[in-house]
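Participant: Below: sequence and its predicted model.
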Amino acid sequence: MARDTTDFQPIEGMDELVAYLAQGCKPREKWRIGTEHEKFPFYVDGNGPVPYGSERGIRTLLEGMQKTLGWDPILDAGRVIGLVEPTGQGAISLEPGGQFELSGAPLQTIHQTCREGNAHLAQLREIAEPLGIRFLGLGGSPKWTLAETPKMPKSRYEIMTRYMPKVGAYGLDMMYRTCTIQVNLDFESEADMRRKMQVSLKLQPLSTALFANSPFTDGRPNGLQSWRGEIWTDTDNQRAGLLDFCFSPDFGFADYVDWALDVPMYFVIRDGRYHDMTHMTFRQFMDGAARNEITDGMPTMGDWANHLSTLFPDVRLKRFLEMRGADGGPWRRICALPAFWVGLLYDSQALDAAEALTADWTYEDVRAMREAVPAQGIGTTFRGATLRELAREVLDISRMGLKNRNRTNRDGFDETTFLSTLDEVVARGTTSAQEMLNAYHTRWGDSIEPVFLEYAY
């Protein structure tokens, strides 16, 4: 999750909010790949969760990483809650339950992304192993109850924790007990953004199915392949999920702004303090509803940037597009997720093919697929075929896009190699979640504990 912004430029009107998004348009040669991945820290002795403040806790991890990397600390009420590379080329942040996130630098190739991820995990192991800490690559916390899960001392999370139970059944589970791999991608123009948004919204449930990796909750099977996917069906449906208006043939920046204005806010930052604003929408804020509540009670561009970062649709629009459908997973998945989407969206021929494949998919079609995937994974039936069959076709398109990009490493291999873990899912016909469940019922002897060995970084 990005560091909260404090840009004090006042907002004069809606045109500025639209222009803010439009500033993300970049020529193709400046397109980059930003990969984020989260993982659960745990103590090797007993497989318990890692709290923030103990001698062997999250704070000590962050302080160790700061010494190793030389990155600047991100502070909240004097407590270090993240690190940022001094020139803005990457950050480490904490999710509410202590999930450790790397927000990677904007890079040109998946090869660079994979090297970045490997370097991060190696650095983290160097700091964590003397503390008896390792990291789990799953989409959902498999063992600890919500009550057992630590809480990180971030002001925005205190506000969200109070608010979430008011707006959905699973908001606290989303905050404290899920992990994701996410990729952030650029667009050239409003029309290019529209095409990429529509294709990626339609294919996001397929991504959830291919990356399904959260079959356990509270130490036992939960009846799902992607518990994380199920959680997102009822977290906060005002700000999350599948956006029907994005399916319009003339969808643009102004439509997203219009939607975002009517979503309740979480907070604003004034004088270094977070103020709870969950009782008003951004549109009401712009109309002066906070004048008597906070100092400088009119919105700034920093407030707008922060508000956009608290919206949770399956594909999030900021000054880039965020692919948000995948469960966290083992290290090979960290490279596979950006490869999947870069192949589909960063090559003209591939984007044309993906758009043609999904052209007549309706909002209702995709919503039904999205609702079925958490339980059924790649066995979900869609338009008379399974998602396993659809995945073959979509992976072929992604592979074509990566071949066309022709970005090779020093050994001459192109980026298609990073799709191999997804090819294996399709070839086997079973997701990572199903493989874990098979292990649980056979060689793990109905015990959750081996997951901490076999799926650890």
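Facilitator: Structure's in. What do you need? Residues are numbered from 1 along each chain as shown.

Participant: Every contact and neighbour count from this point should use C-alpha atoms.
Facilitator: Noted.

Participant: now for the lengthiest strand in the chain, which elements pack on it?
Facilitator: If you go by DSSP state E, the chain has its longest strand at strand 33-43. If you count contacts as 3 or more Cα pairs under 8 Å, 6 or more residues apart in numbering; DSSP states H and E, strand 33-43 packs onto strand 100-103, helix 110-128, strand 133-136, strand 180-185, helix 331-345.

Participant: Go through the ones you listed and name the closest to L321.
Facilitator: Closest approach to L321 among the helices and strands packed on strand 33-43 (Cα to Cα): strand 180-185, 5.2 Å.

Participant: Give me the buried stretch members for the very next helix or strand once past that closest one, please.
Facilitator: Later in the chain than strand 180-185, the nearest helix or strand by DSSP states H and E is helix 190-210. If you call a residue buried by 16 or more other Cα atoms under 10 Å, then helix 190-210 has these buried ones: 190, 192-210.

Participant: which residues touch helix 190-210?
Facilitator: Contacts with helix 190-210, where a contact means Cα atoms under 8 Å, 6 or more residues apart in numbering, come from 22, 25, 187, 226, 229, 242, 246-247, 251-253, 314-315, 321, 323-327, 345, 351, 354-355, 358, 361, 366, 369-370, 373-374, 376-378, 387, 391, 422, 425, 431.

Participant: Among these, which lie within helices?
Facilitator: Among the contacts of helix 190-210, DSSP state H puts 22, 229, 253, 345, 351, 354-355, 358, 366, 369-370, 373-374, 376, 387, 391, 422, 425 in helices.

Participant: Select only the buried ones of these in PyMOL?
Facilitator: Selecting only the buried entries of the ones in helices among the contacts of helix 190-210 in PyMOL, with 16+ other Cα under 10 Å as the criterion:
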select buried, resi 22+229+253+345+351+354+355+366+369+370+373+374+376+387+391+422+425
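
Participant: Which stretches in the stretch 201-350 of the chain count as strands?
Facilitator: Using DSSP state E, counting those that start in this stretch, the strands found in the stretch 201-350 of the chain span residues 216-217, 220-221, 240-241, 267-270, 273-276, 312-313, 315-317, 321-327.

Participant: Between the ones you listed, which one is closest to M286.
Facilitator: Proximity to M286 (Cα to Cα) singles out strand 267-270 among the strands of the stretch 201-350 of the chain, at 12.6 Å.

Participant: Report the distance from the closest one to the chain centre.
Facilitator: Its chain's C-alpha centre and that of strand 267-270 lie 23 Å apart, by Cα atoms, centre = their mean, to the nearest Å.

Participant: do stretch 160-169 as well
Facilitator: From the chain centre to the centre of stretch 160-169 is a distance of 19 Å (Cα atoms, centre = their mean).

Participant: next, the one to line up against it:
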Amino acid sequence: MSIPQTGGGPVTSATALAEYLAEGCKPRTDWRIGTEHEKFGYCHDTLNPLPYDGPRSIRAMLEGLRDGFGWTPVLEGDNIIGLEKDGANVSLEPGGQLELSGAPLMSIHETCDEVNSHLREVKQVADTIGAGFIGLGAAPIWSHEKMPVMPKGRYRLMTDYMGRVGTHGTQMMYRTCTVQVNLDFASEPDMVQKLRVALALQPVATALFANSPFFDGKPNGLKSWRSRIWRDLDPARTGMLPFVFEDGFGFEAWVDYALDVPMYFVYRDGRYINALGQSFRDFLKGQLPALPGEVPTLSDWADHLTTIFPEARLKKFIEMRGADGGPWRRLCALPAFWVGLTYDQSALDAAWDVGKSWDAETREEWRVAAAKDGLQAKVGGQSMLDIAREVLAIAQSGLKARAIPGAGGLVADETHFLNALQESVETGRVPADELLEHYHGDWNGDLTRIYDAYNY
């Protein structure tokens, strides 16, 4: 989750909030790729999650990255809660999941170099303290009671609120990991088309990247338990957003939706002020109970946008949010998948053709089926495997059309980053299927084997 936003003066109108989103419009030459991924840290000997404090801890990891690799610390009070360097940042999820939010980069080649460099740094520091990191969509064994709590005021407020509005909120916060990519748009119509494609086809990404078939120490009956968790978290801020597909959707419609998402907090002078359940509309009028008489700043609005959790999210860019965290090579496959679908106009049009006839009920059915059955999902006589094969071919065509070379010109384009997904559509197997085969086969039901086998 995000670190506090900065910048921007007072604002009192919804029009100004829509203008803030519209400032994200960029010419194609300025489009960038921002990849984020989360991972679980654990102690090698006990296989327990890393606590925040101590010689073998999250704090030790952050300090090791700071001291060994030149990262600048981000503090909340006396606690180091993140790092910044060269346009990227490392932050903490509530249960200590370590997240890299990558810099905005030109190509998947650069993005993958960044991911590789980060994971090498993490492994080097982790090895010195007897820790490891693993990429999964959900913690396979650890109970809620086992999870540490990171010292961030934002998370204290959210933990209390989650229990009031849904049944799976704290599971999301403390025991899940994702990989996502943030992408640009040229104009309001371009944003609309991309966001519609993102939402309609997000279940395809969920199926291809499904990697959380275990929870509480046993199989949970789904390929992506992480995706299942999001369905019962908080209906006011999650979902497939049918209004995005309505005529007239644009920046103003997103603002209208976001204003009705209940607030979590306001960040002031290094602390989080409790605004749980309060209204940003009231804030615009200077009538927020948490800060009577004050109006929001644009940084308050930016913070509020980070508390909205649909399957795809609009800020000054679009976030693709439907994939489980996973093994190393799939961290590069996720941005390749979405860049291929959305950064070439012919590919974007073809991607929209795949799902444009689906109504809201069908899109939701795909969301549910993808989490349960992965590539074996079926809805209305259609097969997810067939759809994924078609969508992946579109993504490949989009990357070929970009024709951005790598490795000093030795690699013609970015299509090879899709190889892991191509294997999935050829075999019908996603990471969750592989994990389940191990569990029922050579692991003999011993889930502790997952740590050595899938350690970064």
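Facilitator: The structure has been received and is ready for your questions. These figures come from a predicted structure and were not determined experimentally.

Participant: Got a TM-score for the two of them?
Facilitator: Comparison of the two superposed chains (TM-score structural alignment, normalised by the length of the second structure) gives a TM-score of 0.98, and 454 aligned residues with a Cα RMSD of 1.2 Å.

Participant: ok, the closest residue to E23 of the second structure other than its chain neighbours - how many residues close by?
Facilitator: Leaving aside its sequence neighbours, E23 of the second structure sits nearest to K316 (Cα to Cα, 6 or more residues apart in numbering; 6.7 Å). Neighbourhood size, K316 of the second structure [other Cα atoms under 10 Å]: 20.

Participant: Just give me the match in the second structure for D365 of the first structure.
Facilitator: Aligned by TM-score structural alignment, D365 of the first structure pairs with T362 of the second structure.

Participant: which one is that match nearest to, not counting chain neighbours?
Facilitator: Using Cα to Cα, 6+ apart and skipping residues adjacent in sequence, the residue nearest T362 of the second structure is V379, 7.6 Å away.

Participant: ok, now which ones touch that neighbour?
Facilitator: T362, E365, W366, A369.

Participant: Enumerate every residue touching the counterpart of A138 of the second structure in the first structure.
Facilitator: Taking TM-score structural alignment, the alignment pairs A138 of the second structure with G140 from the first structure. Neighbouring residues of G140 of the first structure by Cα under 8 Å, 6+ apart: R177, T178, C179, N213, S214, P215, F216, T217, W227, R228, D327, G328.

Participant: Any quick ChimeraX command for the buried ones out of the residues you listed?
Facilitator: Selecting the buried subset of the contacts of G140 of the first structure in ChimeraX, with 16+ other Cα under 10 Å as the burial test, is done by:
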select :177,178,179,213,214,215,216,217,227,228,327,328
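
Participant: Which position in the second structure pairs with D7 of the first structure?
Facilitator: Using TM-score structural alignment, D7 of the first structure lines up with G7 in the second structure.

Participant: Correction: the previous question concerned S398 of the first structure.
Facilitator: Checking TM-score structural alignment: S398 of the first structure goes with A395.

Participant: Helix, strand, or coil at its match?
Facilitator: helix (DSSP: H, G, I helix; E, B strand; the rest coil).

Participant: Could you tell me how many residues sit around it?
Facilitator: 27.

Participant: Now which residue in the second structure aligns to P130 of the first structure?
Facilitator: With TM-score structural alignment defining the correspondence, P130 of the first structure maps onto T128 in the second structure.

Participant: Report how many residues lie close to its match.
Facilitator: 12.

Participant: Any figure for the gap between it and H44 of the second structure?
Facilitator: 11 Å (Cα to Cα, to the nearest Å).

Participant: now do R226 of the second structure
Facilitator: With Cα to Cα as the criterion, R226 of the second structure and H44 of the second structure are 24 Å apart.

Participant: what does Q345 of the second structure give?
Facilitator: 47 Å.

Participant: These two: who's more crowded?
Facilitator: H44 (19 against 14).

Participant: give the contact list for the more buried one.
Facilitator: Here H44 of the second structure is in contact with G130, A131, G132 (Cα under 8 Å, 6+ apart).

Participant: Quick check on those residues: which are buried?
Facilitator: Neighbour-count burial (16+ other Cα under 10 Å) applied to these gives A131, G132.

Participant: Same list (the contacts of H44 of the second structure) but as TSV, adding distance to D442 of the second structure.
Facilitator: Formatted as TSV, those follow (distance: Cα to Cα, whole Å):
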residue	distance to D442 of the second structure
G130	26
A131	25
G132	22
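
Participant: ok, the contacts of H44 of the second structure in the first structure: which stay?
Facilitator: Here is what carries over to the first structure from these, by both residues aligned by TM-score structural alignment, their matches' Cα atoms under 8 Å: G130, A131, G132.

Participant: Nearest to A16 of the second structure among the residues you listed?
Facilitator: G132 (45.5 Å).

Participant: right, and the closest one touches D45 too?
Facilitator: No - counting by Cα atoms under 8 Å, G132 of the second structure stays clear of D45, with 9.9 Å between them.

Participant: could I get the contacts of G140 of the first structure as CSV with distance to Y457 of the first structure?
Facilitator: As requested, those are exported to CSV (distance: Cα to Cα, whole Å):
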residue, distance to Y457 of the first structure
R177, 18
T178, 16
C179, 14
N213, 15
S214, 16
P215, 19
F216, 18
T217, 20
W227, 21
R228, 20
D327, 16
G328, 12
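
Participant: returning to what we had before: the match of A138 of the second structure and I231 of the first structure: what is the separation?
Facilitator: 10 Å.

Participant: who's in contact with the residue in the second structure sticking out farthest from the centre?
Facilitator: Centroid-distance maximum for the second structure: G293 at 35.0 Å, with Cα atoms, centre = their mean. By Cα under 8 Å, 6+ apart, the contact list for G293 of the second structure reads G286, Q287.

Participant: How many residues are close by Y163 of the first structure?
Facilitator: Per other Cα under 10 Å, the neighbour tally for Y163 of the first structure reads 18.

Participant: for the kept ones among the contacts of H44 of the second structure, which one is nearest E110 of the second structure?
Facilitator: Closest to E110 of the second structure, out of all of these and judged by Cα to Cα, is G132, at 25.1 Å.

Participant: Please identify the nearest residue in space to V426 of the first structure, excluding sequence neighbours.
Facilitator: Nearest residue to V426 of the first structure in three dimensions, chain neighbours excluded: R388, at 5.8 Å (Cα to Cα, 6+ apart).

Participant: aligned partner of G223 of the first structure in the second structure?
Facilitator: Per TM-score structural alignment, G223 of the first structure is aligned with G221.
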